[in-house]
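**Q** Pasting a predicted model and its sequence here:
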Amino acid sequence: MAIHIRHADEGASEAYEINVTPFIDVMLVLLVIFMVTAPLTTVNVPVELPSSTQQPAPRPDEPVFLTVKASHDLALGEDDIAASDLSAALEKATKGNKDERIFLRADKSVDYGTLMDVMDRLRQAGYLKVALVTLQGQKAGDTP
């Protein structure tokens, strides 16, 4: 049997070890969090939306149609107008009623930026009620 007798000049020795257990615990918690949240962040979730049986809102007796042609020219009703004259033409067509709904139609070849520019002009003129007009009963890729 061996006995080690400690001398007075020997100090307590320090252990130079890193305790990795808390580090591993944190990493496992982060792994679980990422494993749970990763499937939830996908945008392309397949879902079948229900169809609506409601009829579209009735149009007013004299709707105001603003059309963006394929050439990016504007027409209010049947009359061609310049983009700079849009505010005055709408004021005349709606008799100053800013709450009247504007029906916006655009050729399908018109790019998104042009359509947003027209909608910004409508907002600057004070017309915030805008309805986008589409063909009913047809899918986006169908042609009449």
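**A** Perfect, thanks for sending it.
**Q** hey, let's count contacts and neighbours off CA atoms from now on
**A** Noted.
**Q** wait, what's in contact with Leu132?
**A** Counting by Cα atoms under 8 Å, 6 or more residues apart in numbering, Leu132 touches 103-105.
**Q** Against that first model, consider the following:
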Amino acid sequence: MWAGQSKWSKDSEPMGEINVTPLVDVMLVLLIIFMVTAPLLTQGVNVDLPDAESPAMQQNVEPLVVTIRADGAIFMQKLPIDIKQLAPRIKAMREQKPGLPVFIRGDAKTPYGRVAEVMSLLESAGIRKVGLVTEPHR
């Protein structure tokens, strides 16, 4: 058996503390990553929503969002779509997920006729309930 001395002397005992500097460095990097990516998680196309007083809705399901820009361009989620393709695409999506909620995000400067046209197409696709997305009064 080996009966040698340990490599630690009484004056230089091992440190009993954890070095937290690397942990803090990693946490700061993660914080910066989340701060940069959080604004990118907004849903849909950037539009100036009209102001209205309404309570916030609690949803467990990711809704289908149809966005109408001020120039009349239509987007489904974030992808542009021709108005002729809107009803068939939504009908196909609703066949896959029957309870899928549908929301319309219309720019405040969108002509009312364009919003009514989209709502009419949604009704022809079998959508009876449509939510209109607004912003709270500032």
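**A** Yes, it's here. Keep in mind the model is a prediction, meaning the values are calculated, not measured.
**Q** on that earlier part again, out of the contacts of Leu132 of structure 1, grab the one that's most surrounded.
**A** The residue in the contacts of Leu132 of structure 1 with the most neighbours, by other Cα atoms under 10 Å, is Leu104 (20 neighbours).
**Q** Can you tell me which of the contacts of Leu132 of structure 1 is closest to Ser52 of structure 1?
**A** The nearest member of the contacts of Leu132 of structure 1 to Ser52 of structure 1, counting by Cα to Cα, is Phe103 at 21.5 Å.
**Q** And the closest one, how far from Ile81 of structure 1?
**A** Taking Cα to Cα, to the nearest Å as the measure, Phe103 of structure 1 falls 16 Å from Ile81 of structure 1.
**Q** Asp85 of structure 1 - that's part of a strand, no?
**A** No - with DSSP: H, G, I helix; E, B strand; the rest coil as the criterion, Asp85 of structure 1 is assigned helix and is not in a strand.
**Q** which residue in structure 2 lines up with Ala106 of structure 1?
**A** Correspondence of Ala106 of structure 1 to structure 2, assessed by TM-score structural alignment: Gly106.
**Q** I'd guessed that match sits against Val115; true?
**A** Yes - between Gly106 of structure 2 and Val115 there is a contact under Cα atoms under 8 Å: 7.1 Å.
**Q** and for those two, which residues touch both?
**A** Ile68.
**Q** Neighbour count: the two, which is higher?
**A** Comparing Gly106 of structure 2 with Val115 by other Cα under 10 Å, the one with more neighbours is Gly106, at 25 against 19.
**Q** Against Glu95 of structure 2, how distant is the more buried one?
**A** Separation of Gly106 of structure 2 from Glu95 of structure 2 (Cα to Cα): 25 Å.
**Q** Check Phe103 of structure 2 too.
**A** Phe103 of structure 2 is 17 Å from Glu95 of structure 2, by Cα to Cα.
**Q** repeat for Asn60 of structure 2
**A** Asn60 of structure 2 is 19 Å from Glu95 of structure 2, by Cα to Cα.
**Q** swap in Ile127 of structure 2?
**A** Using Cα to Cα, Ile127 of structure 2 is found at 11 Å from Glu95 of structure 2.
**Q** and what of Arg138 of structure 2?
**A** Distance, Arg138 of structure 2 to Glu95 of structure 2, using Cα to Cα: 39 Å.
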